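Asks: Quick one, fold the following:
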Amino acid sequence: MASIRKRGDTYTITAYMGYDETGKQRKKTTTFRPPDGVTPGKAEKLAKQFAAVWEEKIRGYVALDENRTFAELAEWYYSTVAPSTLKPNVLVNYQKGIYDHIMPVIGREKLKNITPPMLDSLFAELQKSGNMESSFRLKDKSILDGVKREEFAAKAGVSRSIVFNALAGKTMRRENAEKIAAALDMKLDKAFDDVTERRGLSGASTNKLKLNLSAIFTAAVKKEIMRRNPCKLVTPPKVDTAPAAYLDEAQCHKLLDLLSQQDDFQFEVIINLFIASGIRAGELSALYWEDINLDTGMMFIRHTLVHVGGEYVRQEPKTADSTRRIILPEYIIGLLKKHKAKQAERRFKMGGRYKNPDLVFTNKSGGFYLGTNMNGKLKKVIAGTDLPQDLHLHSMRHTHASLLINSDVAARVIADRLGHSTTKTTLDTYSHVFAESEARAMQAIDMALFRQAK
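Replies: Presented below is the predicted three-dimensional model:
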């Protein structure tokens, strides 16, 4: 039975709910204020009635601990729940989003005070001016004079490309800037300029944060830490993602012609494979020769390249649907065979300095060929041409999808080839392409039948 204690004009009611995992007694407290003008005896009677109803109401929520802060809840979730449900690299990215964007606003709020309207305001502000991602640029590249870049990258715990980008005047995230500064034995502000541009998050990024936040609250509800998930009643952020960019057939031919005229045959094979298969950049970077059967033309997508603990590793895709097999055109198989022969020659010349003979595509030392470096190479190839200058590797995946759609390939087949879990994902992502294809089909029928009948 709840205890009732009179404090001035009110009654403090406390219900004892057993003990938590540390042996600390759990208790819930509320306050009752009697109506004005009632006698002391009537007030006490009303307080007892209120206490009985209130205690009955909270029965079944023995473990409720809504007095803890959101920061405490997030720490519990990322230390006990997330490691068993998320891949390490996914966990790091999701946690970073929550700590960068959500924690500064509601970290100190008690769970019982977090409401849907509060979260609506939070997400609206994120879309307006919420980019918390800091960007840093090396103050003076001369501070890296005399260092061996690959050795320095290993010492700092960053990829070699991060060091090269720093010397090229490109920006980087705070964590990488801090690692480089520490390796130089310098303070961050002495080695780097903070060049962060504050801008609103996209609807897609905001919605991703909402989903990650909801996962934390859902776990708390399951463990009876919270009574309900406030994200359930939040107005979904407006997703304003632009339609996927892609090349038409004529532009594809132009790009492939440009690639055939440059001297990097491996890169020519890479872009051809992107367009022919719709593979993701991380999946391509993780390909081993054992994943491609050059006799049958079958390519198996079994891994993706991820950044975990300061290094790049091959990891199984995030979802089972991303693991798939793709039949490659005969022309692509021919390119791959020629590439494999050239790679064997280069590997023989380098001897023991060649890092990984199993990789299909590599950097100059035989290590992983990163998507960021491929994107940089693509920009150089198309520079000064009339091809869209905002092309990137993912545009090749969209191009593959658009070619299939315009060839009237079924959505289910396209979804399987791209590694989408449902056709809805395919239809939503490429709705504008399907619409254009449908319009052309209508025009073809109109020209073939009805225009002649007039």
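Asks: all contacts plus neighbour counts: C-alpha atoms, from now on.
Replies: Will do.
Asks: Met226 against Lys110, yeah?
Replies: No. Using Cα atoms under 8 Å, Met226 makes no contact with Lys110, being 10.8 Å away.
Asks: neighbour-wise, which of these two wins?
Replies: Met226 (23 against 17; other Cα atoms under 10 Å).
Asks: measure that one to Val234 for me?
Replies: Going from Met226 to Val234 by Cα to Cα, to the nearest Å gives 17 Å.
Asks: compare with the first, here's sequence two:
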Amino acid sequence: MKGCIVKKGKRYYIKYRFRGQQIWKAAGTRKVDAERMLVEIISKINNGQYFEPKKITFAEFAKKWLSEYAEGAVKPSTLESYEYIFRVHLIPFFGESELATITPEDVQTYVSLKRKEGKLSPKTINNTLVPLKEMFKHAVRWGYLRENPAAYVEKPRVPHKEMDFLTHEEVRLFLEHTPEEYYALFLTAIMTGMRRGELLAMKWGNLDWNRGQYFVKESLYRGSFIEPKSPKSRRAINLAPTLLETLRQHKLKQDVERLILGPDYQELDLIFCTKEGKPLDPDNLVKRVFHRILDAAGIRRIRFHDLRHTYASLLIAQGESPKYIQNQLGHASIQTTLDRYGHLMPDAHKEAAERLDKSLFGPTKLNHFIPSGRKMVEIPEKNRKISGSGPT
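Replies: Predicted coordinates for the structure are as follows:
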């Protein structure tokens, strides 16, 4: 591979070919600089290390990536979130910059600026980095970048937030103050741990009365029925007998309302809906119903999503396995379940050692026994207090 140096006026330019295309580059006003630049480029081309990025601005590539990749690869709700992040946060900062000129330092500066502005929480800032990293990854694959400038960005530390959930007594108190028309809905939320969108998309056709299971197949998002959050979210949830009976009574009342309205009833097969059969408004449900129940019951304001945590805590308290809890909640991996609820499990399993003791040695209390050869020897009461730190 050869190239040449061309002088135009007082400036030098280098000329070479790469992948069949002739490329010109400005090399300054000194011939020695132009010679050095040409040698480096030719060397990289010959060694297979040369990379010639395509010219495009950040804003132009963001539009291209959203339409040619994200639009067909992610859920509508995720796409809407990505479009908002680019429009409000990323394009105002990176927009007019040439994509190939953006450095890891630029990305870190963006994070630092957002943190200093104080308008976004650390978690929200980190959320804006998700589509940014993904877009840069595709820019590398498509030949616009040599490497991902956001790959090693240092994220803001997200403060640990204690999980909130209702206790057994608070669940009873909450349900006692729940209006009759919403009782089945909130009992289902507490006894299945379904996400709000999954709950409001429940249909009678997905309920197996004989097996006592509900099959999650859809989620409600802004009035439309969409795919659940992840493949694992499509799941069968076991329903308790009390909940099944409550749903039976709820269906009887709904059937009466359907007959009264006749053709004015919108038949969508929804379990929880308006009196006309239409989907419930998620925000109104929280503000006009959920919060009022909490206030009437004298319970602190928790999030609707905390009913999902309540379900998980109830299962943990009765000793259910993490794998079962994962399946019921529809977590993508058991690690998610352990990360989110693992801190609740030691309390639920604090008697495990005692149960192991009883299974091996029976009901006899063995906490004052030590082994001697092959015999178990009881330590006399007067010798049970031993000074020192024990064997090392």
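Asks: where does the TM-score land?
Replies: The TM-score (TM-score structural alignment, normalised by the length of structure 2) is 0.82; 362 aligned residues with a Cα RMSD of 3.0 Å.
Asks: mind checking how far Leu329 of structure 2 is from Tyr183 of structure 2?
Replies: Taking Cα to Cα, one finds Leu329 of structure 2 at 21 Å from Tyr183 of structure 2.
Asks: Give me the more crowded residue out of those two.
Replies: More neighbours surround Leu329 than the other of Leu329 of structure 2 and Tyr183, with 24 against 18 (other Cα under 10 Å).
Asks: To which residue of structure 1 is the more buried one aligned?
Replies: By TM-score structural alignment, Leu329 of structure 2 lines up with Leu418 in structure 1.
Asks: which ones are touching the closest residue to that match other than its chain neighbours?
Replies: Counting by Cα to Cα, 6 or more residues apart in numbering, Leu418 of structure 1 lies nearest to Gly278, which is 6.0 Å off, once chain neighbours are set aside. Contacts were defined as Cα atoms under 8 Å, 6 or more residues apart in numbering; by that measure Gly278 of structure 1 touches Met396, Arg397, His398, Thr399, His400, Ala401, Arg417, Leu418.
Asks: Repeat that for Ile279 of structure 1.
Replies: Leu273, Arg397, Leu418.
Asks: what sits against the second one?
Replies: Contacts for Arg397 of structure 1 were tallied using Cα under 8 Å, 6+ apart; they are Phe274, Ile275, Ser277, Gly278, Ile279, Arg280.
Asks: can you rerun that using 6 Å?
Replies: Arg397 of structure 1 sits next to Gly278 when contact means Cα atoms under 6 Å, 6 or more residues apart in numbering.
Asks: In the stretch 51-200 of structure 2, what residue spans correspond to strands?
Replies: Along the stretch 51-200 of structure 2, no segments are classed as strands by DSSP state E, counting those that start in this stretch.
Asks: residue boundaries of the helices in it?
Replies: 58-65, 71-73, 76-85, 91-94, 104-117, 122-141, 168-176, 180-192, 196-200 (DSSP state H, counting those that start in this stretch).
Asks: What of the stretch 201-350 of structure 2?
Replies: Using DSSP H, counting those that start in this stretch, helices in the stretch 201-350 of structure 2 cover 241-261, 282-284, 291-297, 306-317, 322-329, 334-341, 345-348.
Asks: Which one, of those, ends up nearest to Tyr50 of structure 2?
Replies: Tyr50 of structure 2 lies closest to helix 334-341 among those, at 41.6 Å (Cα to Cα).
Asks: average offset between the closest one and structure 1?
Replies: Its aligned residues in structure 1 lie a mean 1.5 Å from helix 334-341 of structure 2 after superposition (mean Cα distance after the TM-score superposition for structure 1).
Asks: distance between that helix and the chain's centre?
Replies: 12 Å (Cα atoms, centre = their mean, to the nearest Å).
Asks: tilt between it and helix 306-317?
Replies: 100 degrees (axes from the mean of the first three to the mean of the last three Cα atoms, to 10 degrees).
Asks: List of residues touching helix 334-341 of structure 2?
Replies: Gln326.
Asks: and what of stretch 353-367 of structure 2?
Replies: So stretch 353-367 of structure 2 is contacted by nothing (Cα under 6 Å, 6+ apart).
Asks: Can you get me a residue count around the corresponding residue of structure 2 for Ala124 of structure 1?
Replies: Aligned by TM-score structural alignment, Ala124 of structure 1 pairs with Ser112 of structure 2. By other Cα under 10 Å, the residues close to Ser112 of structure 2 number 15.
Asks: From Glu105 of structure 2, how far out is Ser112 of structure 2?
Replies: Ser112 of structure 2 is 10 Å from Glu105 of structure 2, by Cα to Cα.
Asks: Aligned to Leu145 of structure 2, what sits in structure 1?
Replies: So Leu145 of structure 2 corresponds to Met226, using TM-score structural alignment.
Asks: ignore the last one, Ile226 of structure 2
Replies: Match for Ile226 of structure 2 (TM-score structural alignment): Gln315.
Asks: what's near enough to touch its match?
Replies: Neighbours of Gln315 of structure 1 in contact, by Cα under 6 Å, 6+ apart: His303, Thr304.
Asks: rewinding a little: between the contacts of Ile279 of structure 1, which is nearest Arg440 of structure 1?
Replies: Arg397 (22.1 Å).
Asks: So what does that closest one match up with in structure 2?
Replies: Per TM-score structural alignment, Arg397 of structure 1 is aligned with Arg308.
Asks: Please look at Gln25 of structure 1 and Ala15 and confirm they touch.
Replies: No. Gln25 of structure 1 is not in contact with Ala15 according to Cα atoms under 6 Å; the separation is 10.8 Å.
Asks: Many thanks, I have nothing further to ask.
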